[in-house]
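Trainee: Got a sequence here, can you model it:
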Amino acid sequence: MAITRITIENFKGIADRVEVDLKPITVLFGANSAGKSTLLQAMLYLRELLERRNADADQLQASGSSIDLGGFQQLVHGHDKEGREVKIGVTVEVSDDGLPVIPVMDYRSDLADVNARSLIDNGLPGIKTVTVEVTVGWDFNEKRPLIRKYSVSLNGQDFVELIAESSQQAYLHHCRPTHRLLQSAFAEGGSNPYESTEIQLLYRYLERKCLIANKPEGFLLFKVPINSRSAIPNWQQPLLPAEETIDIRASAWDDEAKDAYKDYAWSQFILSHLAVGAGQAVLDELKKVCYIGPLRAIPKRNFSSLRSPREDRWADGMAAWDKLYHSATIPDGNGLVLATSEWLSDRLDLGYSLLSRKSYEVDEDSLALLTLERLSETAIDEDIEERLKAVLSEIYSSPLRASLSLYDARTGSTVAPCDIGVGVSQVIPVVVGSMVGDGNTICIEQPELHLHPAVQSRLGDLFIHSAITEDNKRFILESHSEHLMLRLLRRIRETTEEGEADVDYLGAVKPEHISVYYVNAGEHKTEMIPLRISEDGDFLDRWPNGFFEERESELF
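Mentor: Take a look at the predicted model:
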């Protein structure tokens, strides 16, 4: 699965609804404080809503103290908490495995044939994309933000909407029983969708449970209680509450009970699978977003990596050093250290290679040292073999410590990570995160920070290699670097002319692999302006406000 689109409304500087289509590499350009990081923060906030139902978030799970939204009043556009609602949505491309199947109930064998059982066990086929959007507004009664709405679209068509009028109970508010996906699964040929048994059962259940008085027949708005106090459903749980009025004991299994049970059973399966399963799929992808902030920390001398990984350590880059040190301690591991070194020294041409060293910590009064001292004083000793085995045993049982250093090919010197130039220290978490970041989507703010323009260009190859050629990762890059952009365009042009990029470790790069947005801060709102790329590696749209035209004005 992969996140392919983000929609944002009334979040921070963004007022009017914006839609950003994500490609394997998405680059956000714009002036300082234009709102480029808003898209990244919106994704992390949506995860906070889905996972913890925290509408008043300040610090976020994936970013720790690196991002502080300040709560709802600060993050809602214009600080207008009482007049605006924040809306954030994410579209996910569904894999061949489909959506998660939510365990609902034990269907009686006389209610489902073999084909129906297959659907119940494996889920509905034909789900290509799901979109989940969450709306947060101000609760005037409780004087705090409330998650008001959770909506799901399937294959681009609205399906269901859950609402909460308070924090006490949530309801199914809208549902499309004749959704194209359900027609494909249940309605044969071009028959009337309502002639499908399963669609009839769903519609009949919603009508029977609807709390709206005098609702016109066929009207797609309902008010049906769900198994959640929040508009966000409970993950891995059925959407509908237990049907306590249905007695399915054999002695009471009459036609009326059987019909009511069929209505409930099929509705529970369809709604749970599509409403809860869609949200679970989106949340799973949001959990795979790895955020690397604009200021990466440098490990101190005698740095020791954490034994228990924390995802928020990616925000300041320290998770990258955790992984490097862990790689250095694994027997016959070290692959990550070697791969990082190759990028630093050869492909980015920074002039540094990364080295690792392992050592045992042996106490000065240990048996190992005392024995070695004794052996050094004894020319002949019958027990030397056994005593040496004891020495080695104690050494091998001592703590093993890894250390990393960087070799400067220009000076022939070796330095600790805390002693290298700031540009190298800033790019190492970018390199490691691009290869082994904890997730499918890697979000990086200012990957080019403190780097020479030539190295900024070569960073483009790093992202192409990881996103398109090798690892199928996706990148969202917030950048100011013209050089990075020019490298991406160059690789597209080379592919058009030669069939692939002009280096042996990159494959073909096409316009559909790259998405570029110019973030423009207007007088009262932020715009996300897409810039199309041709197969010749040129922009089809003009850059707004003369962006990247400073060079021309300086030269001429």
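
Trainee: From now on I want contacts and neighbour counts done on CA atoms only, so please keep to that.
Mentor: Noted.

Trainee: and the residue nearest the centre of the chain, what does it touch?
Mentor: Nearest residue to the geometric centre of the chain (C-alpha atoms, centre = their mean): residue 289, 2.4 Å. Neighbouring residues of residue 289 by C-alpha atoms under 8 Å, 6 or more residues apart in numbering: 62, 438, 439, 440, 441, 442, 443.

Trainee: let's go with 10 Å and repeat that
Mentor: 3, 40, 43-44, 47, 62, 311, 437-443, 474-476 (C-alpha atoms under 10 Å, 6 or more residues apart in numbering).

Trainee: can you check residue 119 too?
Mentor: So residue 119 contacts 101, 112, 125, 185, 269, 270 (C-alpha under 10 Å, 6+ apart).

Trainee: Also this sequence, please, to line up against the first:
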Amino acid sequence: MLEGEMAFTTITAITIENFKTISKPVRIELAPITLLFGSNSAGKSTIIQALHYMREVLEHGNLDADNSSWAGEYLDFGGFKSLVNGHDLNKSIRIRVDFLCAPTFFKVYPAFPFPGIDGDQIEVCDIRTEYWDSWLTFCYFFEIEVSWNFKSSSPCLSRVSSGLFDEKIADIVRASSPVHVEGVQPSFDEFLKYVNFDHEVFCSCGDSFLQELVAGLLPDDFLAGKSDVGIPASLCCSPPTLWADNLAFDPEFVEKLMRDRSEVEQADALRKILKFESYLSQLIKGPADILLEALQGMAYVGPIRKTPERHFAPRKTSDPARWATGLAAWDKLFLADQEFIDELNRWLAEPERLGAGYKVEARRFREIDSSHEIWSLLDSSGEADLASIMKTIQKDTPEKKELSLLDLRRNCNVLPHDIGIGISQMMPVLIAALDKKVGVAVIEQPELHIHPGLQCRLADLFILSALGSACSQSPGPDYGHTQFLLETHSEHLLLRLLRRIRETTDGTLPDWHCGLKPENLSINFIDFQNGKHSVRRLQVSEDGDSSGNWPEGFFEERAEELF
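Mentor: This is a model prediction of the structure:
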């Protein structure tokens, strides 16, 4: 990785339209730490569920999702009819995700081989190395539109759009009924409707190399961005909700382009079409795959976490849906190495961290059945036989592991099932924040059942996990790996974040802290009034105070109680 490159894909914005209670487009700007505030039923969870749905579409092609593979039965979608705003099947769900990533995340795809072209001889073109090799960060967006197909009585992916640097690159649309393209049988109902040939990624010295590549091959109205229909092309296989490996033109359309050309001209034209396909696959399918990888690296911790049973057995196979109930966190803890447990204990025990008064202890042991022959050997053996007895124990009895929590105030060990509800609810939040495999932690009510002091100190956990390795006072390599999207009602959490911004500006941070800047924090107030949603990003000054107009009623209860 080059110096200055990003280690993870970072989601920078989500735009939602006609999804559940959100009708008009709503855009939420994200930062390393993003807070979603608002009254109950204002739509905070809807924003999180939009990410769940995007993953279902990208990973499983599940447009009619009844639940989420990311949250299991914990989240009941109810299918497209329940998800579309107002249950109005004439509306289309639109979800757009903007994200940043390094060039090393870039995807390269071969073109789809046509008849007469040997697939092994197709040149794989990398538009990045050929034209953008000096760029350190890509700012993509990927957008889907899901509509109801009345003919098939099922939802369909009616449009896919991609863009770079906030400027659209291409649109692929699905026709609601067969579209006639002159000289071509209507075998495809998907069309490459638009390509922005003037986008900076295609232009060098003012000329579009992509447009020049297919000039004289593709229709002039399409090249000029004025085509009413587009070019028959698909990103999907049959059935249409499954993603293909690349963009592919309709073979009959390509065959039409080859008519009245010599054999040499046909070979040259086909190679140009294949190169065009490969470039567009990188810029349409590529962002979809990068976004999916980011979504697959998310951990969703729901608002009510389960406590492991007294004889809890961890799942050895990863199941992301278990994060929703918090049990995946306990799976992680039971299987974790000592280094992870030591870092967890630093946060649990040290007063300047969480100071929760507990430490995790892992006890390893072997159980021997009372009828095992080893007992008779122990009764009859001398000291010389102890080595062979130990070998027998190791051979016949697998090692087991038991986790307990040492209560530092009472100096006694308790099982996870026996600790207070606040600590048990906080543990999945803590483990998700420290897990280096988690790229984005989406947590509802991280403050659940914990006292105000712990709520404040959770803010420090989020700061260091999100920004630690990016700061000059980095506490170590284990930090700076996670982006946080937090749905919360905690004033204490917010106040600690604002305090750390002020201390970063003043230079009064604790020695162990990496600090926080206003651009690292996105505070969003979601409101629903008169049937309309609104999202306001609340501005923060460098001294940690509110900047601009914060919405009326934001934590007004505090002011009313004090004055």
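
Trainee: After superposition, what is the TM-score?
Mentor: The TM-score (TM-score structural alignment, normalised by the length of the first structure) is 0.87; 516 aligned residues with a C-alpha RMSD of 2.6 Å.

Trainee: on that earlier part again, which one of the contacts of residue 119 of the first structure is nearest to residue 304 of the first structure?
Mentor: Set against residue 304 of the first structure, the nearest of those by C-alpha to C-alpha is residue 101 (42.1 Å).

Trainee: Map the closest one onto the second structure.
Mentor: Aligning on TM-score structural alignment places residue 101 of the first structure opposite residue 108 in the second structure.

Trainee: Tell me how many other residues surround that match.
Mentor: With neighbours defined by other C-alpha atoms under 10 Å, the count for residue 108 of the second structure comes to 19.

Trainee: again with residue 71 of the second structure
Mentor: 22.

Trainee: how far away is the counterpart of it in the first structure from residue 538 of the first structure?
Mentor: Mapped onto the first structure by TM-score structural alignment, residue 71 of the second structure lines up with residue 63. The gap separating residue 63 of the first structure from residue 538 of the first structure is 35 Å, by C-alpha to C-alpha, to the nearest Å.

Trainee: and residue 495 of the first structure, that's in a helix?
Mentor: Yes - per DSSP: H, G, I helix; E, B strand; the rest coil, residue 495 of the first structure lies within a helix segment.

Trainee: shouldn't it be in contact with residue 534?
Mentor: No - between residue 495 of the first structure and residue 534 there is no contact under C-alpha atoms under 10 Å: 11.9 Å.

Trainee: Mutual contacts of those two, please.
Mentor: Common neighbours of residue 495 of the first structure and residue 534 (C-alpha under 10 Å, 6+ apart) are residue 510.

Trainee: Look at the two and report which has more neighbours.
Mentor: For residue 495 of the first structure versus residue 534, neighbours defined as other C-alpha under 10 Å are more numerous around residue 495 (19 against 16).

Trainee: Closest one to residue 412 of the first structure out of the contacts of residue 119 of the first structure, please.
Mentor: residue 101 (58.7 Å).

Trainee: mind checking the SS state of the closest one?
Mentor: coil.

Trainee: Would you map the helices across the stretch 201-350 of the first structure?
Mentor: Here the stretch 201-350 of the first structure has its helices, by DSSP state H, counting those that start in this stretch, at 255-271, 277-286, 318-329, 335-342.

Trainee: From residue 353 of the first structure, how far out is residue 346 of the first structure?
Mentor: Taking C-alpha to C-alpha, one finds residue 346 of the first structure at 9 Å from residue 353 of the first structure.

Trainee: Neighbour count for those two, which is higher?
Mentor: residue 353 (21 against 12).

Trainee: Would you mind finding the match for the more buried one in the second structure?
Mentor: So, by TM-score structural alignment, residue 353 of the first structure is matched to residue 359.
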